[in-house]
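S.K.: take a look and give me a structure for this.
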Amino acid sequence: MIPVLYGSMNAFGTYDNKDFDMQKWLVTTTFVFCTLASWLSMAADAPFTHKEYMTEMRDGVKLAMSVYTPEGEGPWSVVLMRTPYNKANAERRARRYLNAGYIFAIQDCRGRYLSEGAYVPFEDDMEDGYDTVEWLAEQPFCTGKIGMTGDSAPGITANLAAAAAPPHLHAAFVGVAPRSLFYESRFIGGVFKESHAGGWMRGQGVADQIPGMKKRVVMDDHWKATDLIHHREKIKIPIYNVGGWYDIFSHGSIHNFKYLQ
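M.R.: I've put the predicted structure just below:
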């Protein structure tokens, strides 16, 4: 809720005192109401436990993962997010799933933050997504049913995990993620997209990878290995797609939905 100040202005361009007093009352009341609502919401949150794991991938590299578990007997189904944006401070996000009776697990992608390995955006996310889903399914706290979620880059990692077809991945909720990294992010119209891919990669600290990427301007076997349009037939789970009308991946989200029908 956003408090809005209003009142009638007098001939000198200032607000009348009675209007100003009303504004102060409205702002104060709104602030108190929002604070109380926040406290009540926190009070309603169920207790949980938080543990850190280093999960080993098929090549021996270990990836850092936070697991938030509801209090009680279990086992529970798991909602997983894999992110290059830092898994730390995920408690607020975790609570929506904890309160609904799910475990929430969030993992740093390979080479990011607390995870081992070299970071090459999205190149290992099919295999790492598969291995992480299956690792979770084997844990005593898990029912064996895993769902994935994420928006933008974490949404892309969810799509790629789905393309790897881990047996225990049952569904995904994906926001603002393209169908094709090549055609809808990196080389829109056949030209490397500096404002999208270039700026994002610099922000991710991998600007040194851009020159090599610019040399591969056609869809070769390297790009095909991690581009969703070449793995559609492997996806067997339902994926709920959400797009933003003015998002950079607005077309990609629609194409992703149509492509998976």
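
S.K.: contacts, neighbours, all on C-alpha from now
M.R.: OK.

S.K.: any chance you could map the helices in the protein?
M.R.: Ranges of helices within the chain are 17-44, 91-98, 125-137, 153-164, 181, 199-203, 210-214, 221-224, 250-259, based on DSSP state H.

S.K.: point out the most buried one among the ones you listed.
M.R.: helix 153-164 (a mean of 26; mean count of other CA atoms under 10 Å).

S.K.: that helix vs helix 125-137, what angle?
M.R.: Counting by axes from the mean of the first three to the mean of the last three CA atoms, to 10 degrees, helix 153-164 lies at 80 degrees to helix 125-137.

S.K.: how about this one, so we can line them up?
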Amino acid sequence: MSGNDQRSALRSRMSVLALGLAAVMLAAICTAILTAPAAPASAQTAEIKRMFDVRTPMRDGVELSADVWMPAEGGPFPTIIIRTPYLKTMVMGDFSLAGWATYFAERGYAVAIQDTRGRGDSDGEFDFFFQEGEDGYDTIEWMATQPWSNGDVCTAGVSYLGTDQWLAAREHPPSLRCMVATAAAGRWMHELPYYGGAWMMAWSLDWINGTSGRNMQTNTAGMDMESVYWHRPLITQDDVMGRDMPLFNDFLENSTMNEYWERLHFTEEDFRGLDLPVLHVTGWFDGDQPGAMFYWDGMMAHSPAADRQYMLAGPWGHAETFIGGTLTLGDMEFEPHALVDNEAEHLAFFDHYLKGTADSYDQPRARIYVVGAEEWREFDRYPPADVQATSLYLSSGGNANSIVGDGALSWSPPADDSPPDEFTFDPTRPVPASAGTTFLGEDRTPLHRRDDVLVYTSEEMDEAVEIVGRVVIEFHAATDARDTDFVASIMDVYPDGRAVNLGPNIGVVRARYRHGFDREELLTPGEVARYEIDLGHIGHSFEPGHRIRIDLTSSAYPAIAPNQNTGNPVATDTEWNTANQIIFHSLEYPSRIVLPIRARRRATE
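M.R.: Alright, predicted model coming up:
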């Protein structure tokens, strides 16, 4: 079958997925800030005063627009600021940012929700996060001097609205007292707009298009996204989609961790300069978990306020980190106590660190929910002190291809050399990122029928195995290509056969970045190389009767642009090559998944 025929055959099967994955992160980001439950009438404690289109001057003369809520009587008030590129006026059903702001205004706070530069009612030109440090500083300090503010400010928000808090804090605004940073992006090249060095095609097209202009750009209904995804070179995909997107081009042209991205990257020195209490919120299925954990690690290791850092992590996707959770995700179901009252969580933190009316913030250093055990755990540090890195080794008889192959996982290293596993990666026939419309918590079994997917499964657990922390696959591989991708997932295999995907993303490593994102090093065809795939942080218990599974392949379409296996510059490449992949698991070249195990318990315990 020709490449064109293969792509045509994919279209019917992938149409929903193509649109779904392209939109999932933007939709989650937008809806997350719109779906906080409104305060019940019985909880209202004050009449509210509102001020719309409050013009806030920036240092370069540009004015940004904010809407402000506060109690109608009294003052001045401690002030909460949210800064959003998704429009301060957006409404979804009965929920809105205005409802969220009203909740806190009823409880004695002034709340300012501002359109970021170039978005909504604000002047200037939007430029991703690059302007948010200075604009955030100027906004905080201007708001703090208003007669309705008492000069004490805390920031809040999810996703982009979390990241812009960190960038503002790095500028050290004197009036900033604390932050609640939820699902904040921060690991460039391994979160946005690349993941493991691989180009996040669907997200980049959809998110950048959606934020082009002052209002949300949503007129893509009926668009043949498949034809856009398959267009090469990638650098002109935006034109095929119908819009010149300078950010899209800039992102593609800056494909290493260079000066362009270093403007956003936090260093150890940056964290040492942040003496602020922070509530860090993320989820085990949150696509921006890499950034959230990066900020957590940096503050705990270097900040003088390490003793005032707090983590809340639940069984949540990106949106759910802000709205308080969900009872279902993909093919998973959670207990009702997995939900939290998001507004109450914020209020308890603000009342102590911003308003000062609460004597303490009575929460442990880390509260995390363990899926499978369906229980909340409290720790005085994260990762927990009792975690032990434990290896689960890959093995096979040389035929781990598909679910009917002989791939296995064992707690013991290989006793002797076992034959490697091989598959052919054809980038014109990629493995879908999802068997349906989202890879989060979904059953990946339908994808395991393909011969270009290697499947390794453990024996049934005779005791529960609880993991809490970062999961990594370390493996040895060879290819006949100058560059290629390796893609991996970890799953909980239920007794009924479902293989439910765990973690915030499909794990990816682009071979040219195997030694770091600051440089590109092409492969020597046929040479064995060592790789790591970061599967993110996971809090999960593999219960008795369940099994652990990983899959290894080379694509996750359309979330990741298929590697064309040429070694050419990604942005301008128009050639396509197949790659013959070899995965080793021998004494000389072992491959393993490293699990952060903290407990094992029998079914009767």
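
S.K.: superposed, how do the two chains score by TM?
M.R.: Here the superposed chains carry a TM-score of 0.79, computed using TM-score structural alignment, normalised by the length of the first structure; 224 aligned residues with a CA RMSD of 2.0 Å.

S.K.: dump the helices of the first structure into TSV; add distance to S66 of the first structure as well.
M.R.: Converted to TSV, those look like this (distance: least, CA to CA, whole Å):
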stretch	distance to S66 of the first structure
helix 17-44	21
helix 91-98	10
helix 125-137	12
helix 153-164	15
helix 181	27
helix 199-203	24
helix 210-214	31
helix 221-224	31
helix 250-259	28
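
S.K.: closest one to D59 of the first structure among these?
M.R.: Nearest to D59 of the first structure among the helices of the first structure is helix 125-137 (9.7 Å), distances taken as CA to CA.

S.K.: so stretch 316-335 of the second structure corresponds to what in the first structure?
M.R.: Under TM-score structural alignment, there is no match for stretch 316-335 of the second structure anywhere in the first structure.

S.K.: show me what contacts T69 of the first structure?
M.R.: 48-50, 98, 102-104 (CA atoms under 8 Å, 6 or more residues apart in numbering).

S.K.: just give the nearest non-adjacent residue to the counterpart of F126 of the second structure in the first structure, would you?
M.R.: In the first structure, the residue paired with F126 of the second structure according to TM-score structural alignment is Y119. Nearest non-adjacent residue to Y119 of the first structure, counting by CA to CA, 6 or more residues apart in numbering: G111, 4.2 Å away.

S.K.: cool, W296 of the second structure as well?
M.R.: H280 (7.0 Å).

S.K.: do the same with F128 of the second structure
M.R.: Closest to F128 of the second structure by CA to CA, 6+ apart is L247, at 7.7 Å.

S.K.: tell me the counterpart of the one you found in the first structure.
M.R.: Using TM-score structural alignment, L247 of the second structure pairs with Q209 in the first structure.

S.K.: one more: T163 of the second structure?
M.R.: In the first structure, the residue paired with T163 of the second structure according to TM-score structural alignment is I156.

S.K.: how about the contacts made by its match?
M.R.: I156 of the first structure touches 122, 150, 174, 177-178, counting by CA under 8 Å, 6+ apart.

S.K.: ok, it to G198 of the first structure distance?
M.R.: 17 Å (CA to CA, to the nearest Å).

S.K.: on that earlier part again, closest one to K62 of the first structure among the helices of the first structure?
M.R.: Here helix 125-137 is closest among these (CA to CA), at 10.0 Å.

S.K.: mean distance, that closest one to its aligned residues in the second structure?
M.R.: With mean CA distance after the TM-score superposition for the first structure, helix 125-137 of the first structure departs from the second structure by a mean of 0.3 Å once superposed.

S.K.: and M201 of the second structure, how far from R187 of the second structure?
M.R.: 17 Å.

S.K.: whoops, W69 of the second structure was the one
M.R.: The value you get for W69 of the second structure to R187 of the second structure, if CA to CA is used, is 33 Å.

S.K.: V278 of the second structure and T182 touch, don't they?
M.R.: No - with contact defined as CA atoms under 8 Å, V278 of the second structure does not count as touching T182 (10.1 Å).

S.K.: compare these two (neighbour count), which wins?
M.R.: T182 (31 against 26; other CA atoms under 10 Å).

S.K.: that one -> the first structure?
M.R.: Taking TM-score structural alignment for the superposition, T182 of the second structure sits opposite G175 in the first structure.

S.K.: same check, this time on T116 of the second structure
M.R.: Structural alignment (TM-score structural alignment) places T116 of the second structure against C109 in the first structure.

S.K.: picking that back up, my read is that the residue nearest to Y119 of the first structure contacts F122, right?
M.R.: No - if you go by CA under 8 Å, G111 of the first structure and F122 don't touch, sitting 11.0 Å apart.

S.K.: please enumerate the strands of the stretch 151-300 of the second structure.
M.R.: Per DSSP state E, counting those that start in this stretch, the stretch 151-300 of the second structure carries strands over the ranges 176-182, 194-195, 198-199, 278-285.

S.K.: would you turn those into JSON lines with distance to H346 of the second structure?
M.R.: Rendered in JSON lines, the data for the strands of the stretch 151-300 of the second structure read as follows (distance: least, CA to CA, whole Å):
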{"stretch": "strand 176-182", "distance to H346 of the second structure": "7"}
{"stretch": "strand 194-195", "distance to H346 of the second structure": "30"}
{"stretch": "strand 198-199", "distance to H346 of the second structure": "35"}
{"stretch": "strand 278-285", "distance to H346 of the second structure": "8"}
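
S.K.: point to the residue nearest the middle of the first structure.
M.R.: In the first structure, the centroid-proximal residue (CA atoms, centre = their mean) is G150; its distance is 2.7 Å.

S.K.: what sits against that one?
M.R.: 81-83, 156-158, 173-175.

S.K.: pull up the overlap in contacts between G111 and F122 of the first structure.
M.R.: By CA under 8 Å, 6+ apart, no residue touches both G111 of the first structure and F122.

S.K.: surely the residue nearest to W296 of the second structure meets G314?
M.R.: No - counting by CA under 8 Å, H280 of the second structure stays clear of G314, with 11.7 Å between them.

S.K.: list the contacts of stretch 138-146 of the first structure.
M.R.: 74-80, 133, 136-137, 168-171.

S.K.: R377 of the second structure maps to what in the first structure?
M.R.: Aligned by TM-score structural alignment, R377 of the second structure pairs with nothing in the first structure.

S.K.: what secondary structure does R377 of the second structure sit in?
M.R.: Using DSSP: H, G, I helix; E, B strand; the rest coil, the structure places R377 of the second structure in strand.

S.K.: and the closest residue to it other than its chain neighbours, how far from W316 of the second structure?
M.R.: Leaving aside its chain neighbours, R377 of the second structure sits nearest to I368 (5.3 Å; criterion: CA to CA, 6+ apart). According to CA to CA, I368 of the second structure and W316 of the second structure sit 11 Å apart.
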